[in-house]
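Visitor: A predicted structure for the sequence below; I have some questions about it.
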Amino acid sequence: MNTANAAGADWSQTRERSNRFALRFISWVAVHGGRRAARVLLWPITAYFLLFAAPARRHSRRYLARALGRTPTWRDQWRHFHHFASTVLDRVYFLRDMPQCFDLQVEGAEPLRQVLDAGQGAFLVGAHIGSFEALAAAGRAQGCSNIAMVMYPDNARMINAALAAIAPGFQMRIIALGQRGATLAIRDWLDGGGLVGLLADRSLPGAAQRETVHRLPFLGHEAPFAEGPFRLAQLLRRPVIFMAGLYNGGRAYRVRFEPLADFSTVPADAHGRDEQLRAAVHAYAARLESLCREAPYNWFNFHDFWLEDGGVAAARDAGAGAGRPGDRTG
């Protein structure tokens, strides 16, 4: 089994360019000016990142070349950043419970309903693709309001600060990994019939020293995928549902739920458990790859996902004072 050291893709140390003042300003325009007026802000925001965010631009170009199967044009990159900025703006309306602003289509709701009816809880595993807020809105429409997000502590603090700026009255249940009692808190939440959401397309730097990181074919090149989220589901013997909230432009979002793995029954032998985990990680990578080809401008992982950058490129971009879009945390 191949493993990879994720230290080269230290996304957790990259400085965010967003701040509370900017988020509050965007939120004020969005609420008081309406979505049509607020979308005018997307043009200068997109232009700013396309012109000045050198690392994000490099990672976008590399990813788009592989997802599109051709050399991306500046229009492709503009569309990529514009999609990202659009989903960030639309958080305001989703978090303020204004779904009437959107054409929200849901696919695969039946597996989610079956899990909710069984009252056993489940893991919703997604990626930094599209809009998690659209997913949460679709979940509420299906009668599920008890969703907890599991994330690293630093990311939990960042997202709480962002939520306070965008929607002060909105409360999100967050369980921070790495803290005492986190696994028990997740188990108790699941036992209460809740859903636990994780974004599994990133590994914390140094993860290979703590867990197995599989190197799998992804858009024509090997990429690291950590098995941690799936090992947790296996430990707690819960089903895993893949989730994605794709932005289709304008007012259109397409939310998708799809069964990915079922750990309700776990093999007794270690080899069988490892094979079960391996199959789940492979299925996740394949599902994510398929979505990236289907909706290439929706994947917002603006960092060195394939672990291909060397020190020279990183130093050059740092010297230029470049930054990246404020990635969604998870």
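Guide: Yes, it's here.
Visitor: switch to C-alpha atoms for all contacts and neighbour counts from now on
Guide: Fine.
Visitor: now the strands for the protein?
Guide: 103-107, 122-126, 147-151, 173-176, 195-199, 213-218, 221-226, 239-247, 252-262 (DSSP state E).
Visitor: show residues contacting the second one.
Guide: Put plainly, it is strand 122-126. The contact list for strand 122-126 (Cα atoms under 8 Å, 6 or more residues apart in numbering) reads 115, 190, 193-201, 229, 233, 238-244.
Visitor: let me have the strands of the chain in a markdown table, extended by mean neighbour count.
Guide: As requested, those are exported to a markdown table (neighbours: other Cα atoms under 10 Å):
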| stretch | mean neighbour count |
| --- | --- |
| strand 103-107 | 15 |
| strand 122-126 | 26 |
| strand 147-151 | 21 |
| strand 173-176 | 18 |
| strand 195-199 | 24 |
| strand 213-218 | 19 |
| strand 221-226 | 19 |
| strand 239-247 | 25 |
| strand 252-262 | 19 |
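Visitor: out of the ones you listed, which is closest to residue 82?
Guide: Closest of the strands of the chain to residue 82 is strand 239-247, at 10.9 Å (criterion: Cα to Cα).
Visitor: ok, second structure coming up, stack it against the first:
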Amino acid sequence: MTVKHWSKMQERGNQLGMQILLLSYRLLGRKGLWIVLFPVLLYLFLTGKTTRIASLQFLTQVNHYNGINKYASWRDSFRHFRSFANSAFDKIDAWLGRIKQSDIVYTNETLYKQLDEQCQGAVFIGSHLGNLEVCRALSQHRSTKRINVLVFTHHAVEFNKIIKRINPAVSVNLIQVTDLGPDIAILLKEKVEQGEIVVIVGDRTSSTSAGRVIECDFLGKPAPFSQGPFILAALLDCPVFFLFCLKERSAQKGLFYRVVFEKYADNLVLPRKTRQHALQLVISDYAARLTYYTALYPYQWFNFYDFWQNDHTVIRDQKKGK
């Protein structure tokens, strides 16, 4: 049996849904928006068989990894969907400046300050765990560095257009790519040399080419991770950081965001003779950190497809998939 690649999965209710989200937020606020959105979310949950099954499989795998001998329930999966919807509200709050500095707890904040003071470019490798959008918005008030975010879907570009309507001052540069080719590497090299930041996620496989992956352990099972982001980081010859933004709750602070900023290397080196081995090591390190935080924050995992699928058997051409 063949399955579609994540990039070919239909983005349901994309344009109209985002417009309704923005209008309702402006008119009703966050609490009122939930009244509008809840039936829509319930509909998407009940009719979205593929995403619902992926959610159940993922949450069950997390349970097993955490030593819990329990299959995820529909209630667990719906909670997962609700968390995803909440993350969209968080993005809007961040760009509107409604998330205060007191709502943020930083891990290794001095590393970012040093990077900023040195006027040095860098690569941040993120993921679809947590909410990188919050990090991007907050950085507008903490640094003069220009941020360049590589995105692989039209949905991300459309969302950014809507965000610009909310806050025209947004200066994040979205670069939509289908593949990490030489032209993109040259463009990003220039940006890094000018002291800018390049942000790319490391948990999505190539949308055009099968098999350009390294299999690494993720939550107790081998999963395919794209080589592209890590090869690109090596080509850019600059400091490399892992970045996560995770939502938490405590009795003292209530809801807050934890920004995790981990320096991985001053620069990635992939020797020609041992390139595959070096790639295996760095991607395994990334997968290990992703596993660690995913096991702690499973409902903030927003890859709603079979993350462990065999990359060679996934249909990337929409026509072939019909």
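Guide: On my side now, so go ahead. Note that this is a predicted model, so its numbers are computed, not measured.
Visitor: got a TM-score for the two of them?
Guide: Their TM-score after superposition, calculated using TM-score structural alignment, normalised by the length of the second structure, is reported as 0.83; 300 aligned residues with a Cα RMSD of 2.8 Å.
Visitor: residue 53 of the first structure: which of the strands of the first structure is closest?
Guide: strand 239-247 (22.4 Å).
Visitor: reformat the strands of the first structure as TSV; add distance to residue 140 of the first structure.
Guide: Shown next, in TSV, are those (distance: least, Cα to Cα, whole Å):
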stretch	distance to residue 140 of the first structure
strand 103-107	12
strand 122-126	14
strand 147-151	9
strand 173-176	14
strand 195-199	12
strand 213-218	32
strand 221-226	29
strand 239-247	14
strand 252-262	12
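Visitor: so for residue 10 of the first structure, which of those strands sits nearest?
Guide: strand 221-226 (13.1 Å).
Visitor: by contact count, what packs against that closest one?
Guide: strand 213-218, helix 270-294 (3 or more Cα pairs under 8 Å, 6 or more residues apart in numbering; DSSP states H and E).
Visitor: could you dump the ones you listed to CSV with distance to residue 32 of the first structure?
Guide: Below are those laid out as CSV (distance: least, Cα to Cα, whole Å):
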stretch, distance to residue 32 of the first structure
strand 213-218, 43
helix 270-294, 34
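Visitor: tell me which of these is the most buried.
Guide: Across these, averaging neighbours per residue (mean count of other Cα atoms under 10 Å) puts strand 213-218 on top, at a mean of 19.
Visitor: which residue of the second structure lies farthest from its centroid?
Guide: residue 273 (31.8 Å; Cα atoms, centre = their mean).
Visitor: now do that one against residue 279 of the second structure, distance only.
Guide: 12 Å (Cα to Cα, to the nearest Å).
Visitor: what of residue 173 of the second structure?
Guide: For residue 173 of the second structure, the distance to residue 279 of the second structure - Cα to Cα - is 28 Å.
Visitor: ok, and the closest non-adjacent residue to residue 268 of the second structure?
Guide: Distances taken as Cα to Cα, 6 or more residues apart in numbering place residue 234 nearest to residue 268 of the second structure, at 4.6 Å, with adjacent residues excluded.
Visitor: I figured that neighbour hits residue 271, correct?
Guide: No: Residue 234 of the second structure is beyond contact range of residue 271, at 10.1 Å (criterion: Cα atoms under 8 Å).
Visitor: neighbour count winner among the two?
Guide: residue 234 (18 against 11; other Cα atoms under 10 Å).
Visitor: check contacts around that one.
Guide: Here residue 234 of the second structure is in contact with 267-270 (criterion: Cα under 8 Å, 6+ apart).
Visitor: and it? What does it align with in the first structure?
Guide: Residue pairing (TM-score structural alignment): residue 234 of the second structure is matched to residue 234 of the first structure.
Visitor: tell me how far that match lies from residue 43 of the first structure.
Guide: Applying Cα to Cα to residue 234 of the first structure and residue 43 of the first structure gives a distance of 44 Å.
Visitor: equivalent analysis for residue 135 of the first structure, please.
Guide: Residue 135 of the first structure is 25 Å from residue 43 of the first structure, by Cα to Cα.
Visitor: right, and the helices and strands packed on strand 221-226 of the first structure - which one's nearest residue 38 of the first structure?
Guide: So among these, helix 270-294 is nearest, using Cα to Cα, at 27.4 Å.
Visitor: who touches the closest one?
Guide: 67-68, 127, 214, 216, 218-219, 225-227, 230-231, 234, 242, 260-261, 266-267, 298-299.
Visitor: now the residue nearest in space to the middle of the first structure, nearest residue through space, not along the chain?
Guide: For the first structure, the residue sitting closest to the mean C-alpha position, by Cα atoms, centre = their mean, is residue 128 at 2.4 Å. Nearest residue to residue 128 of the first structure, sequence neighbours excluded (Cα to Cα, 6+ apart): residue 300, at 5.6 Å.
Visitor: corresponding residue for that neighbour in the second structure?
Guide: Under TM-score structural alignment, residue 300 of the first structure pairs with residue 302 in the second structure.
Visitor: got the contact list for its match?
Guide: Counting by Cα under 8 Å, 6+ apart, residue 302 of the second structure has contacts 84, 128-130.
Visitor: one more time with 7 Å, if that's ok
Guide: For residue 302 of the second structure, the residues meeting the contact criterion (Cα atoms under 7 Å, 6 or more residues apart in numbering) are 84, 128-129.
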